[in-house]
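A.B. asks: Give me a model of this one.
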Amino acid sequence: MRFVSWDVNGIRAVLKKNFLEVFDAFNADIFAIQETKCQVGQVELDLPGYHQYWSAAEKKGYSGTAVFTREEPLRVLHGLGNEYLDAEGRIVACEFPQFWFVNVYTPNSQMELARIDHRMEWDDAFRDFCKGLEAGVLPDGASSDPKPVVMCGDFNVAHEEIDLKNPGPNRGASGFSDEERGKFTELVDAGFTDTFRLLHPDETGRYSWWSYRFRARSTNAGWRIDYFLVSDALRDHVVAASIYDDVEGSDHCPVGLELDI
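C.D. replies: Below you'll find the predicted structure:
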């Protein structure tokens, strides 16, 4: 199966650029987007052969996620089950016969880590949510068969120094703070595999986000903050993990995963 994830930084903006061309070219089984910046029903996409599932923030023009999938899910969840954390449309989780697929847009801790407490609460809740799905325990108290998780999205953290161009000057900053990196380590240690690093453990200069400032993309002064993670039970099924840094249209590029499943 082929999976693609892309933080589009505004679906309406990227639709005026190249979204449909990129979408068609990938021919993915599941295509997830983050930072849609629209309300449910505000954008109509003609994607023949795909089911569409959208989550939106209560605040207009902010956050938002969506999943486009060829196979119709058994069920779809639009939050972690926490009213406070679920106000920003950051989750679309789809259950399929063999796995859960979770699309996430993780909160940014903001300048000077102004929102770090919220971020820490989110990271803990998200980890518990994904482990619950693995165990067959849903946030509304319902149950499902235990099954592995495939998760993707903009996690808003560069995990290790290899994951950004300039780790020294950015140490402690939003997206590379000890707190955020530590929570990502906790997620991995809970039984999830960073698929890109599984297949490309030492590859440098591979990033998925570049600031619009300082000609960052042209000099490849980027950060790898977009990921595909899988339950450790699926790590031997990972065929390919890719960063499509030649695809423009957003300040992020798409990332991909292929599973033999």
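
A.B. asks: okay, CA-based contacts and neighbour counts for the rest of this
C.D. replies: Will do.

A.B. asks: For whichever strand or helix holds Gly182, list every residue counted as buried.
C.D. replies: With secondary structure defined by DSSP states H and E, Gly182 is part of helix 178-189. Of all the residues in helix 178-189, those buried under the rule 16 or more other Cα atoms under 10 Å are Glu179, Glu180, Arg181, Lys183, Phe184, Leu187, Val188.

A.B. asks: To check against the first, give me the structure of this:
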Amino acid sequence: MTAEPYTRRGARSRVAAVSLKSPSDRRGPPHACACASGHAGALRRPAASHVRRDALRLQDPDGWKPQAGTTEYTGSQHVGEYVDGRMEGEAEYILPTKTKYVGEMKDGMFHGQGTLYFPSGSRYDAIWEKGLVVKGTYTFSDGLQYDAEHWHYCDSYDRRFYTEICYGLKPAGISQLTNMDPPRKIPQGCYDCGDGFYNPTTRVVKDYRNRFLRNTDDDEHEWIIRTCRKGWDEIVGHRPKL
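C.D. replies: Sure, this is the predicted structure:
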């Protein structure tokens, strides 16, 4: 999963890479698939050649032995059990983005009950089958749960942010621009896409600590340009001809 683009405003489902976002502006969670390489798609089964040799020593096939290993090419970490060199049983699987999966694995894939914990504090609780989600629930870091069927966050039905729902609206004349108040200061030329700042020139999203998160595809690029808050003022509405 990517990262989630999981932004609340203008929610929509989307397969994301496991840096899985958990933004303040939110769309909605993914068809939750996790990808060890950080690209969209189902969790890839690590090839034996990708796993540290000391984690693949032959073991008693009738006994599961807890071990820890690091994949050489993806930088992911696994703490758990192996059967015939494959990740199996209860485990922790930590991606380079610091997104962490805690739950059941089978034959090197997420399988059974498991939860993805994202660096932003959000989580995705799901039932998995061979690396793909059967069903799950995405919860933002502030406790708001995404509802795929009845999602009315910041739309014409109810334009309030979650903090306004919890703590009430500000007095007339005082605007709240984002769920976080006061809002983050956006670097010039960039957009706040919820889990970090997006530079449309390089098409790179970096988190709020300036660490690389992901490259955007055309779909996410267009969504950010169209809907996310930008780091500069722009005249909107009618412009008189001078």
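
A.B. asks: Superposing both, give me the TM-score.
C.D. replies: With the length set by TM-score structural alignment, normalised by the length of the second structure, the two chains reach a TM-score of 0.29; 118 aligned residues with a Cα RMSD of 5.7 Å.

A.B. asks: for the helix holding Gly182 of the first structure, packing partners?
C.D. replies: helix 116-135 (3 or more Cα pairs under 8 Å, 6 or more residues apart in numbering; DSSP states H and E).

A.B. asks: Can you tell me the element Glu164 of the second structure falls in?
C.D. replies: Here Glu164 of the second structure sits within helix 162-167, counting by DSSP H and E.

A.B. asks: Then Arg226 of the second structure?
C.D. replies: helix 218-227.

A.B. asks: Same check on Val14 of the first structure?
C.D. replies: helix 11-15.

A.B. asks: Please report how far Met105 of the second structure lies from Tyr82 of the second structure.
C.D. replies: Distance, Met105 of the second structure to Tyr82 of the second structure, using Cα to Cα, to the nearest Å: 10 Å.

A.B. asks: Can you check which residues contact both of the two?
C.D. replies: Here Met105 of the second structure and Tyr82 share the contacting residues Glu88, Gly89, scored by Cα atoms under 8 Å, 6 or more residues apart in numbering.

A.B. asks: can I assume Ala93 of the first structure is in contact with Tyr105?
C.D. replies: No - taking contacts as Cα atoms under 8 Å, Ala93 of the first structure lies outside contact range of Tyr105: 11.8 Å.

A.B. asks: How about Met151 of the first structure, nearest residue that isn't a chain neighbour?
C.D. replies: Val102 (4.5 Å; Cα to Cα, 6 or more residues apart in numbering).

A.B. asks: burial of the one you found, as a residue count?
C.D. replies: Residues near Val102 of the first structure, counting by other Cα atoms under 10 Å, number 26.

A.B. asks: just Arg226 of the second structure next, same as before
C.D. replies: 9.

A.B. asks: Quick check: the gap between it and Asp219 of the second structure.
C.D. replies: Distance from Arg226 of the second structure to Asp219 of the second structure, by Cα to Cα: 11 Å.

A.B. asks: Then Trp128 of the second structure?
C.D. replies: Applying Cα to Cα to Trp128 of the second structure and Asp219 of the second structure gives a distance of 26 Å.

A.B. asks: what sits against Lys106 of the second structure?
C.D. replies: Per Cα under 8 Å, 6+ apart, neighbours of Lys106 of the second structure: Arg86, Met87, Glu88, Gly89, Lys130.

A.B. asks: ok, now with 6 Å
C.D. replies: Lys106 of the second structure is in contact with Glu88, counting by Cα atoms under 6 Å, 6 or more residues apart in numbering.

A.B. asks: One more: the one 10 residues further on?
C.D. replies: Shown here is Leu116 of the second structure, whose contacts under the criterion Cα under 6 Å, 6+ apart are Lys100, Tyr101, Arg123, Tyr124.

A.B. asks: still on that earlier bit, packing partners of the helix holding Arg226 of the second structure?
C.D. replies: The contact analysis (3 or more Cα pairs under 6 Å, 6 or more residues apart in numbering; DSSP states H and E) places helix 218-227 of the second structure against no helix or strand.

A.B. asks: residues of that helix that come out buried?
C.D. replies: Of all the residues in helix 218-227 of the second structure, those buried under the rule 16+ other Cα under 10 Å are His221, Ile224, Ile225.

A.B. asks: can you put these in JSON lines and add distance to Gln67 of the second structure?
C.D. replies: What follows is the buried residues of helix 218-227 of the second structure, written out as JSON lines (distance: Cα to Cα, whole Å):
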{"residue": "His221", "distance to Gln67 of the second structure": "40"}
{"residue": "Ile224", "distance to Gln67 of the second structure": "42"}
{"residue": "Ile225", "distance to Gln67 of the second structure": "45"}
